[in-house]
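Chemist: let's see this in three dimensions:
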Amino acid sequence: MTTRSILLSAAASLLAIATASPALADHHEEAASAEASADHAEIGAWGVDLDARDMSVDPGDDFYEYAGGTWMANTEMPGDRSRYGSFDILRERSEQQVHDILNDLAADPASAGPMGQKVGDFYASWMDTDAIEARGLAPAQPYLDRIAAVSDRDGLLELFGTVGYASPVGVGVLPNPADPTQWIAAAGQAGLGMPNRDYYLEEGEEYDAFRSAYRDYIVQISELAGLDDPAGRADRIIALETQLAETQWEPARQRDMQQIMNPMNRDQLAELAPQFDWTDWLAGMGFGEVGTIIAAETTAITAAGELLESVPLDTWKEYLTFHFLSDNAPYLPQAFDQANFNFFTATLRDTPEQRDRWKRGVELVNNNMGEAIGQIYVQRHYPPEAERQMTELIANLRASLHERIENSDWMDEATRTEALRKLTAFEPRIGHPEEWIDYSSLEIDRGDLLGNVMRARQFAFDLDLERLPDPVDRGLWGMNPQTVNAYYNPLLNQITFPAAILQPPFFDPNADPAVNYGAIGGVIGHEIGHGFDDQGRQFDGSGVFRDWWSEATAAQFEERSGRLGAQYDSYEPIPGVNINGSLTMGENIGDLGGLEMAYGAYRRYVAEHGEPPVIDGLTGDQRFFLAWAQVWRGLIRDNALRERLLTDPHSPGEYRTNGVVPNIDAWYEAFDVGPDDAMYIPPEERVRIW
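Modeler: Have a look, this model is predicted:
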């Protein structure tokens, strides 16, 4: 994870009920056919796959299994996937849509003008495996020669600051938390080969096996490159990375804005880690005019500096050589690519099959020239009706949260006023950016895959440097329109929903409104909720990092969020491995607050349009909660789940359903859940934040 993404994520991711209980039947006297709700919903008749349910499971005992158990039991995990669920299925759809665009451009690049030519050539350079094999290691040799030529620590630092080379400390650009209208540079821990510090430090047979496989991988990469002493190199590299891991911060601590917000001038940086010679090092990267740098994981930066001095120069060069080859293995001959897959995907995530090359090519071009493709994607796949309905839905979500904040019995007036001011200032962005990135200066060569990748990385870095002296452009997007995801940026108080996520099962213009409110409404509410989670709440409506909470109200928030954390700490997805309630706190608050917010928004819709009919034996409220569960259903491999529990601030899908709904009173009424049900939580113990 880059320093920028760390800061943003810190500051800063769907018969039993048909025979409803008498109480439910009393509330909904009229029944209706599915066709009365939506004639052309893409999933089922009105937006939910009813056949996915496991009707042998009581919804109050395991709502996740009830809502999607049959689907999960009958769905085979694709061999090239480490997890597979609603998000992944929709991503496959977007992937195919982009593939069609790329095929058109590769076949006739000039038809879409110079930009189409670049995109088509980039994709073609990936797909031409014969050319990649024929060139062997020649494309990488100039970069390896730069490492070999390093003769002192100044030369080593120069490579640490060069795009495309590994470094124990990363530097990036983001809006300044003290003044989000301006950019600032930030530095933080980096440089490990395995997913995070725990893979080097955790005890147990599983982690011993990962470490052994990593050593074998380093040996294999070294042998493929014809390097001397592969086994010795592997031992020295792992020893170095283990020393780094021992000093790096755990993921939960990296989320703590109070700890990672450490703005420093050059003198303070020199005191923190003098070995980096900050003035020259930053100037070499292009940050020479930047007076203040945010130092995130301070003690890890200090330790990295000490290792820079104590570890032999030749070991650092071996480290850089391995990481360059490993990081770029997919763009080298097939033997390198296969070795990389065998370790990072087959071993670490239990995934037996490499993804089809065209799918990986789609990902590559999306990551490097995404907005060039996005312009075409929006023209083909983003209907205006989606934006109209989303605008109405977001308005109801904002009104719902406004009402909740106004009626909160644990906030004092001063804090409530600031919270409402922040909600008023909040900016939703839907579909696509208004202005697009200009890739005209990016050189793409149809016969030079590795060169294309390296130039694209440099282009992205240079783009940040060009923006650094200017005011922050609020129109910039951090995701492509064809990305199936969404995000909240606390520094700009914005949520962003790309066009690709506005498709079933998240959103369908022809679905039952209860489904859209329970699915995309809950996801939008989740993103809005990040502005008021344990870290996002520390930013005001302008995105400034400051404490606008009274001491008493902050204590109330922490008590409530602490109880939510304790709930998640108790969940054990893998025997002996629990969810980390601190690491996942922000996302869990987002899920709980977002679904509460979405339910309030849905009831506002109902108040305006009238109580919905019963459809297929299901009330509107039942359809709302089923839609949320349908979004999160999925399969995941054991090692992929293990990695997620160690590194991911999101809880596994099962707990994004079962960890949330038992805290919401309306769910109990909708499904007639009582004290005899396994998921029942007494009213006084339910967590209510937003």
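Chemist: make it CA atoms for all contacts and neighbour counts henceforth
Modeler: Will do.
Chemist: how about the contacts made by residue 154?
Modeler: The contact partners of residue 154, by CA atoms under 8 Å, 6 or more residues apart in numbering, come to none.
Chemist: go again with 10 Å.
Modeler: Shown in contact with residue 154 (CA atoms under 10 Å, 6 or more residues apart in numbering): 160, 275, 276, 277, 280, 281.
Chemist: which of the residues you listed are buried?
Modeler: Among the contacts of residue 154, the ones that count as buried by 16 or more other CA atoms under 10 Å are 160, 275, 276, 281.
Chemist: another one to check against the first:
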Amino acid sequence: MFTKLITAAAVSAVLLGGLTACNDKTQPSSTVAETKAAPVAAATVDIGINVNAMDTAVKPGDDFYQFANGNWMKTTEIPADRSSTGAFLVAFDATEKHKAELIANLVKSQHPAGSDEARIADFYKAYIDTAAIDAAGLQPLQADLARYAEISNKQQLATVLGSNLRADVDPLNATHYATENLFGLFVTQGLATPGEVLPYMLQGGLGLPEREYYLSDSPKMADIRQQYRHYIETLLNTAGIADAAAKAERIFALETKIATAHVSREESEDFAKSSTIWSRADFDSKAPGIDWQAFLNAAQLGQQPRFAAYHAAAITHLAALVASEPLESWKDWLVFHQINAHTDVLPAAIDNAYFAFYGTTLSGTPQQRSRDKRALGALDEYLGDAVGKDYVEKYFPASAKAKVGEMVQQIIHAFHQRVEALQWMAPTTKKEALAKVNSLVVGVGYPDTWLDYSHYQVSATDAYHNEIAGELTRYLQQLAKIGKPQDKHEWWMVPQIVNAVNLPVQNALNFPAGILQPPFFDAKADAAYNYGAIGAVIGHEISHSFDNNGAAFDATGAMRNWWTKDDFARFAQQGEALAAQFDTYYPFPDLHVNGKLTLGENIADVAGLAAALDAYHASLKGKAAPVIDGFTGDQRFFIGFAQTWATKMRDQALRQRIATDGHAPGMYRALTVRNLDAWYSAFNVQPGDKLYLAPEQRVKVW
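Modeler: Just a heads-up that it's a prediction; the model follows:
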């Protein structure tokens, strides 16, 4: 049951990419090397644009990011317990403060047995009781370690691998592919099976972020591999596992072969290559090597007739490794990952060893977050809806939900008008595009229905048990969806996360309460700022329905080609131009942004920002925008957009971000403005300015 926590502590933008998806057990991210100056807090929040954050000595047409954020960059230091900081962290810190108040009140109160409030309080108590965790030592692990020790043949190995399967990946909504289990499970409508909810099988089994960490010939990657091999041995030694050096060697060698079996990150993000459907019999014929019946029975999927083989080629190769690799190597691998995936609820020496590698070596973060803050993140992972329900009742006003809901409808309308006005698109393609826009299902703030935790038994004294039981609870919640009609209103984020998401097979959008606050949204701010900040977020998520992946889905959420050949060629041409544009951005002399990997997010930024600007102009109802702080409405709109991408990142985290994340770093996303004609007019950007693009070079996707 190997699961990395992906929580609101990540301040991630699963689709926004503010600080990379992670928590204390993985690695946050952000952007640009630090500049030493007088240290200040992570950021300050003004109403509307933050004039003090700007460096107006910089010419907007030469470096718009520095113009909008230059002083913030000079005076802000990354907190010691973070690998990055930025606008997302401001909102996250505000949310975390509210959650801390909420949980403190729950912990000191009495609650009915079996209530969600009792579960929250007990989970928190067990998680922060590090004395009890240290005293328990490896005892909580013993049942799992015994399961692995008893494996004597490959059929038993298949049973254990199947019993460990968990719903711990999300390729469609979160671009989250990593699981320490050999396979990951995801449940939703099939990519090419409208109306049919299926279990998706994905590749897994690695301890490093993804395959290139094992296979790249880069000296930096080679150094990380060496340190990871040392970490495996350290963790095993710290846990008291005998013969740690030899076992670490076997584990690392096996993981290298697993990495070779994986498909690339770029291929993972290509939905057209990931829509394969396998029957139960296909597993035996196309992926021999595992006793699939034993595996699926143990995974409670023994009677399931059809699966989405998301990583079909990798499933084949991983199954072959199960057959070919020594049983002892697999047993060693199981032990290591059982420990590695749950270090936060094991003794401090183990927890600290994990952080030293994943937090410091991989991300450059010098200091572990405090235990109470980590507990809040763990609650978001295991009881996220229960916490979220209480959170929105106390901290998310109905007025904010109504205002943002109104903005969403205005931006959807603007996008509709943009599609209507396209001259290059054939009527048949346009009809399908408009149907997608008009049928979007939008959730603002929080879901209509909440997850049921009534079968989740939480202990006030056993933190390890709570994680294992929480992973199983999540798994069973997801399995229960198989074979039922798809719920287009299903949420894939907790309300308290600072993020937003487009759900392609649901043709739906979620805007959690966590991001509907400063610096992204402030009811007291002027319209120009709000449309440039949260409006661009809204436009971004709407536009994901029409990025290079989203454009492959129709209004029902089915992956179907609804384009004419000429229309798609024109669309693809613009995508290629945008990818080439981002390939020119170099955070380091030896490393540039991957324009192809980040293309979907960059398309959504361009189209979303344009739609948000249209909606802002429409909101003026023909009146002239006021000049505030010396800036026009359009200037404040663009500055507001750039300031939401204020980010600083430690070098290690930035390198990891570029290697593994589909989002470009914030300073480059702020440069999306280069593709909007209105930006040139607003700041008088002229030929010869460093960011100037000739009109024919500006990417206009929608």
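Chemist: just the ones of the buried ones among the contacts of residue 154 of the first structure in helices?
Modeler: 160, 281 (DSSP state H).
Chemist: redo the buried ones among the contacts of residue 154 of the first structure as TSV? Include distance to residue 50 of the first structure.
Modeler: Below are these laid out as TSV (distance: CA to CA, whole Å):
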residue	distance to residue 50 of the first structure
160	54
275	62
276	59
281	59
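Chemist: now for the buried ones among the contacts of residue 154 of the first structure: which two are most distant?
Modeler: With CA to CA as the measure, no two of those lie farther apart than 160 and 275, at 12.6 Å.
Chemist: which of the buried ones among the contacts of residue 154 of the first structure lies closest to residue 655 of the first structure?
Modeler: Closest approach to residue 655 of the first structure among these (CA to CA): residue 160, at 40.0 Å.
Chemist: which residue packs closest to the closest one, ignoring adjacent ones?
Modeler: With CA to CA, 6 or more residues apart in numbering as the criterion, residue 160 of the first structure has its nearest non-adjacent residue at 4.8 Å, and that residue is residue 167.
Chemist: one more: residue 296 of the first structure?
Modeler: residue 260 (4.1 Å).
Chemist: out of the contacts of residue 154 of the first structure, which one sits closest to residue 177 of the first structure?
Modeler: residue 281 (23.5 Å).
Chemist: distance of the equivalent of that closest one over in the second structure relative to residue 185 of the second structure?
Modeler: Structural alignment (TM-score structural alignment) places residue 281 of the first structure against residue 295 in the second structure. Distance check for residue 295 of the second structure against residue 185 of the second structure: by CA to CA, to the nearest Å, it reads 13 Å.
Chemist: between these two, what contacts are shared?
Modeler: Joint contacts of residue 295 of the second structure and residue 185 (CA under 10 Å, 6+ apart) are residue 165.
Chemist: which stretches in the stretch 501-650 of the second structure count as helices?
Modeler: 527-532, 534-543, 565-583, 599-619, 633-644 (DSSP state H, counting those that start in this stretch).
Chemist: can I get the ones you listed in TSV with mean neighbour count and distance to residue 373 of the second structure?
Modeler: Formatted as TSV, these follow (neighbours: other CA atoms under 10 Å; distance: least, CA to CA, whole Å):
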stretch	mean neighbour count	distance to residue 373 of the second structure
helix 527-532	29	30
helix 534-543	29	26
helix 565-583	17	36
helix 599-619	25	30
helix 633-644	27	24
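Chemist: what's the mean deviation for the lengthiest strand in the second structure versus the first structure?
Modeler: Counting residues, the longest strand found in the second structure (DSSP state E) is strand 193-203. In the superposition with the first structure, the average deviation recorded for strand 193-203 of the second structure is 2.0 Å (mean CA distance after the TM-score superposition for the first structure).
Chemist: name the helices or strands packed onto that strand?
Modeler: Packing contacts for strand 193-203 of the second structure, counted by 3 or more CA pairs under 10 Å, 6 or more residues apart in numbering; DSSP states H and E, involve strand 183-190, helix 244-261, strand 277-279, strand 306-309, helix 312-324, helix 463-479.
Chemist: what's the most buried one of those?
Modeler: Stretch with highest mean neighbour count among these: strand 183-190 (a mean of 25; mean count of other CA atoms under 10 Å).
Chemist: the first structure: matching residues for that one?
Modeler: Under TM-score structural alignment, strand 183-190 of the second structure corresponds to residues 169-176 of the first structure.
Chemist: tell me where the second structure has strands.
Modeler: Under DSSP E, the second structure gives strands at 84-86, 183-190, 193-203, 277-279, 306-309, 441-445, 501-503, 508-512, 647-649.
Chemist: check the buried ones among the contacts of residue 154 of the first structure against residue 611 of the first structure and report the nearest one.
Modeler: Scanning those for proximity to residue 611 of the first structure, where the rule is CA to CA, the winner is residue 160, at 61.9 Å.
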